[in-house]
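Colleague: 3D model of this:
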Amino acid sequence: MSDVTEFLTETPSAFRDENAESLREHAARALGRARERSTALTGAVDDEDLVRQHSKLMSPLVWDLAHIGSQEELWLVRDVGGREPLRPDIDDLYDAFQHPRADRPALPLLGPAEARRYVGEVRAKAFEVLEKAPLTGRRLTEAGFAFGMITQHEQQHDETMLATHQLRQGEPVLHAPAAPGRRTGPLPAEVLVPGGPFLMGTSVEPWALDNERPAHEVDVEAFFLDTTPVTNGQYAEFFDSGGYDQRQWWSDAGWEYRTTHDITAPRFWYRQQDGWWRRRFGVHERVPAEQPVVHVSFHEAEAYAAWAGKRLPTEREWEKAARFDPATGRSRRYPWGDEDPGPEHANLGQAHLSPAAVGAYPAGASPLGVHQLIGDVWEWTSSDFSGYPGFAAFPYREYSEVFFGPEYKVLRGGSFGTDTAAVRGTFRNWDYPIRRQIFSGFRCARDARGV
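Modeller: Next comes the predicted model:
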């Protein structure tokens, strides 16, 4: 049995065996969970906060909210449902490619009350469409893809809004239980990932997006990978050794970025007499040594890796470590297997407002013994963002294809702010290598020639 066929037999039953009604219920729950989160993130602040731009890197929260509704109207109400447009007059306002984030506050945006009313009307229409739309016959609707795409789009903007909350000044408005501590004994520093081929990407995951497709075999040489993401304590050693001031660890682009912008520590860190502190969603606290470092750029991650005598993993290496099962030779959906993430597997879905300590999720480890590949922090890889062999843009070029090129680096694995609907072993994220407001961290790799 081929890897692709074997993987298909493990696809969740909601997509494989159940009837259309069960699939509609699955899509409705996913859409509902996303909207609950959007409502919580926008309802946590007053209207003045909703329309304010907290950073030129981000949109006002009210823009994200109405943009969520606009995309849902375009794809679910108009395209899938064939319904009349609700608000064609605002299409251009909420087209992310027409207006840079820094310019959006000056646009005639919907106010908070009007934006809430609009997204509510769109959702009501979308649920009407979901009740009647055939879930076969069109690629856009097969297995409810369009509803999954819109769910993921909303959850991605929810994570963006969460990052905006981290950038806002003022008293804490978001609250969640503390992330768990270590639940394992001491772990090895690194794991050997064997060389050889594995199946990367997917051709069968029902809600996978275009840049995850198609499945294709790649050959990866043996390498060592850190068992866990680099922690705050480990990263502080890099700082304390003078790493930010030593040109030898930095690439040309990284050094120029560090010096031009006076980057001296991870974003939101600051020094006190008793050590490193950070601001986290309005809370000021000591930097926890055992949590993965977060809010570091690709350039900082690359410099740390060089200082440690290692390097960042390639995207291929990361995915092999996350999905390859040496006992069967097949690629899993997730490090722990094929079942969807549960709270025992990974720190996802804004259940906590920080990464968890390394060793907090032993049930989520890969067959090779690599921990916390999913959740906690997006992990920088050394790879540029590009399409896989046989890539085909679907359903629109602007989701992935227009970003292909060396300007963007790939991140994998999701963060504590990523929902389960918007992350899997094949999911790909990308951003500029200078970005630090995102929930980004990393782990290191090194060659294992001759092993």
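Colleague: okay, CA-based contacts and neighbour counts for the rest of this
Modeller: Noted.
Colleague: mind listing the helices in the stretch 51-200 of the chain by residue range?
Modeller: Applying DSSP state H, counting those that start in this stretch to the stretch 51-200 of the chain gives helices spanning 61-72, 112-132, 145-167.
Colleague: Show me the contact partners of the last one.
Modeller: In this structure, residues lying in contact with helix 145-167 by CA atoms under 8 Å, 6 or more residues apart in numbering are 27, 30-31, 34-35, 37-38, 41, 54-55, 58, 61, 64, 68, 71-72, 75-76, 80, 139-141, 206-207, 209, 280-282, 417-419, 421-422, 437-439.
Colleague: Tell me which of those fall in strands.
Modeller: Secondary structure from DSSP state E places R280 of the contacts of helix 145-167 in strands.
Colleague: Here is the second sequence; please produce its structure so I can put it next to the first one:
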Amino acid sequence: MTIETERLRDRVAADLLRARDRTALLTEAVDDGDLIRQHSPLMSPLVWDLAHVGSQEELWLVRDVGGRDPVRPDIDELYDAFKHARADRPDLPLLTPSEARRYVAQVRDKALDVLDHARLDDGRRLVADGFAFGMIVQHEQQHDETMLATHQLRAGAPVLTAPPPPTAPTPVNGEVLVPGGPFTMGTDTEPWALDNERSSHQVFVPAFHIDRAAVTNAQYAAFLDAGGYDDPRWWSPAGWDHRQAAGLTAPAHWQRDGDGWAATVFGRTARVVPEEPVVHVCFWEAEAYAKWAGKRLPTEPEWEKAARWDPATGRSRRFPWGDDPPTARHANLGQRHLRPAAAGAFPEGASPLGVHQLIGDVWEWVASDFAGYPGFAAFPYREYSEVFFGPDYKMLRGGSFGTDSAAVRGTFRNWDYPIRRQIFSGFRCARDA
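Modeller: Modelled structure (predicted):
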């Protein structure tokens, strides 16, 4: 067994532990009543997410990779996300909080035993480079972010705490020119990349301007104060229909506070910080703001070129700052803070062209629909990506303050309905050169 294999095994174990520690934090911060309660029809009860994490780990690591006997085959259907809509999950005969905790602990013990004995170099694509383990790490961290969003929708006294995000040593504003030309989009080399990130391919992107930072609360408040929500000129027909039907008047969780705005963030209400990115806006709101500002949303190739392209070498990097994994100096990730950081707070994470905070803080809406790349092949199952392809879903890139470093990279792709804003979503603008 090689030293590299043992290092990979240690890394996987550490990532699994970090994800489970976060799951425990999010589920143990509330009592059992809050765990089984549905805090919004948009979200599952927290206890469903908890057991679902264990169910996926059992299916892929214990049964498939390990070839072990099932732990709880009787609950497979209960925790199949495609069998039951979120709004219906509270009515299912779910595991109780104590049962769910025992279940995920039992599964984890077996999964770690599988990891100890698995051949990570046996030629099987599912286990090569620890892919199946990395998929489960990412899956649990993605559900941790979903549970964090559920906490934001929860009523009652605050239960989560974190230090405030850093301020910006130098304010960042304006835009940069990204020269036209080809760049390599997607990846063939990222070992834990998911199927929709593959394969790498050349894309020609005409020259464009992109904002150096995401749109801030102050900038978005100017749109509100200018009557942007009352003027259909700025909205697409579908966006205007949704704005009227949903009664949208401001970002989610915002309310008027004298001559300004306040927001409720994880149970605490305070004035919005002008320099921080606006969050909890849907695609239609982002699109309307961009048109009001005389700009547009970037396309997905434009966003990825701004985030990965190195003008000195022409090479596509893993991250805006280079190939090294994110640290606390690079990006606001991993729930270290409970809100986005001010524009310019992470100068070491900027791209070579001077575009800031493309990773972390807020998921950024882009103008593209969700589709597979040339040569796309579903792996290891169609329901991860392929069933969502089409015009119903818009893309989000870059991760948020609630995204773990294991579940985001320059090629990572997220998607959702354009009406969604319970997610930690913001945006930045672009325009033609």
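Colleague: re the thing from before, export the helices of the stretch 51-200 of the first structure as CSV, with columns for distance to T228 of the first structure.
Modeller: Formatted as CSV, those follow (distance: least, CA to CA, whole Å):
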stretch, distance to T228 of the first structure
helix 61-72, 33
helix 112-132, 40
helix 145-167, 23
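Colleague: Please pick the buried ones from the contacts of helix 145-167 of the first structure.
Modeller: The neighbour-count test (16 or more other CA atoms under 10 Å) marks 27, 30-31, 34-35, 37-38, 41, 54, 58, 61, 64, 68, 71-72, 75-76, 80, 140-141, 206-207, 209, 280-282, 417-419, 421-422, 437-439 as buried among the contacts of helix 145-167 of the first structure.
Colleague: Translate A20 of the first structure into the numbering of the second structure.
Modeller: Alignment note: A20 of the first structure maps to T5 in the second structure; criterion TM-score structural alignment.
Colleague: what about its match, which helix or strand?
Modeller: Assigned by DSSP states H and E, T5 of the second structure belongs to helix 3-28.
Colleague: Pull the distance from that helix to the chain's centre.
Modeller: 19 Å (CA atoms, centre = their mean, to the nearest Å).
Colleague: Next, the angle helix 131-153 makes with it.
Modeller: 20 degrees (axes from the mean of the first three to the mean of the last three CA atoms, to 10 degrees).
Colleague: so stretch 290-305 of the second structure aligns onto which residues of the first structure?
Modeller: Going by TM-score structural alignment, stretch 290-305 of the second structure lines up with residues 305-320 of the first structure.
Colleague: Just give me the match in the first structure for A218 of the second structure.
Modeller: Match for A218 of the second structure (TM-score structural alignment): G233.
Colleague: Which other helices and strands does the helix or strand encompassing its match contact?
Modeller: Following DSSP H and E, one finds G233 of the first structure within helix 232-240. Under the contact criterion of 3 or more CA pairs under 8 Å, 6 or more residues apart in numbering; DSSP states H and E, helix 232-240 of the first structure touches helix 298-307.
Colleague: hmm, who's touching the helix it packs on?
Modeller: The contact list for helix 298-307 of the first structure (CA under 8 Å, 6+ apart) reads 235, 238, 243, 249-251, 253-254, 311-312, 380, 409, 433-435, 441-442, 444.
Colleague: again, 7 Å this time
Modeller: 238, 249-250, 254, 311-312, 380, 433-434, 442, 444 (CA atoms under 7 Å, 6 or more residues apart in numbering).
Colleague: and which of these is nearest V218 of the first structure?
Modeller: Nearest to V218 of the first structure among the contacts of helix 298-307 of the first structure is L312, at 18.6 Å by CA to CA.
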